[in-house]
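Student: Quick one: sequence and predicted model below, then my questions.
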Amino acid sequence: MEDRLNRTEEEVAHLRRAVDDLSDMVARQTREIDLLTRRVAMLLERAAEAEAEGGGTVPLADQKPPHW
């Protein structure tokens, strides 16, 4: 009985460690996704500004695709 309890406690400890590791990974990925989202938004703004300055037409991002 005691052996079974020890194995169960050991398994719970491993599972807690795995949950903590996964939680850290998700937090790290969330920060990275937020950073990348901000960078993409900035790049889209820069591209739209460059298009507006260059041609005076509707920015490509605001144009409807040809099949619409």
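Tutor: Yep, that arrived.
Student: C-alpha from now on. contacts and neighbour counts both.
Tutor: Will do.
Student: Figure out the helix or strand that Arg46 lives in.
Tutor: helix 2-55 (DSSP states H and E).
Student: and that helix, what does it pack onto?
Tutor: Packing partners of helix 2-55 (3 or more C-alpha pairs under 8 Å, 6 or more residues apart in numbering; DSSP states H and E): none among the helices and strands.
Student: Put this next to the first one:
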Amino acid sequence: MTDRIEHLEEQLAFLTKTVDELSDVVARQTLEIDRLGRSVGMLMEREAEREVGEGGQIPLADQKPPHW
């Protein structure tokens, strides 16, 4: 019985450590995704400004597709 309890405690400790590590990974990925999203947004704004500056048209990203 004692061996079984020790084995379960070892498994629990391993699983707890794994969950903590995965939680850290998810937190880092969330920060990275947020940073990348802001970068894409800034790039889209720059491209829209460049398109307007070149021809004065509605930016391509804001135009509706032809089938609409």
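Tutor: Now that the structure is in, tell me what you want to look at. These numbers were taken from a predicted model, which means no experiment stands behind them.
Student: The helix holding Arg46 of structure 1 vs structure 2, mean deviation?
Tutor: Comparison of helix 2-55 of structure 1 with structure 2 after fitting gives an average deviation of 0.3 Å (mean C-alpha distance after the TM-score superposition for structure 1).
Student: what's the matching range in structure 2 for that helix?
Tutor: Residues 2-55 of structure 2 are where helix 2-55 of structure 1 lands when matched by TM-score structural alignment.
Student: With Leu44 of structure 1 as the reference, measure out to the residue positioned nearest the centre of structure 1.
Tutor: Against the mean C-alpha coordinate of structure 1, by C-alpha atoms, centre = their mean, the closest residue is Ile33 at 2.7 Å. The gap separating Ile33 of structure 1 from Leu44 of structure 1 is 16 Å, by C-alpha to C-alpha, to the nearest Å.
Student: again with Glu32 of structure 1
Tutor: For Glu32 of structure 1, the distance to Leu44 of structure 1 - C-alpha to C-alpha - is 18 Å.
Student: Over to Thr57 of structure 1?
Tutor: Taking C-alpha to C-alpha, one finds Thr57 of structure 1 at 16 Å from Leu44 of structure 1.
Student: Those two - which one has more neighbours?
Tutor: Leu44 (13 against 10; other C-alpha atoms under 10 Å).
Student: tell me which element Pro66 of structure 2 is part of?
Tutor: Per DSSP H and E: nothing holds Pro66 of structure 2, as it lies in no helix or strand.
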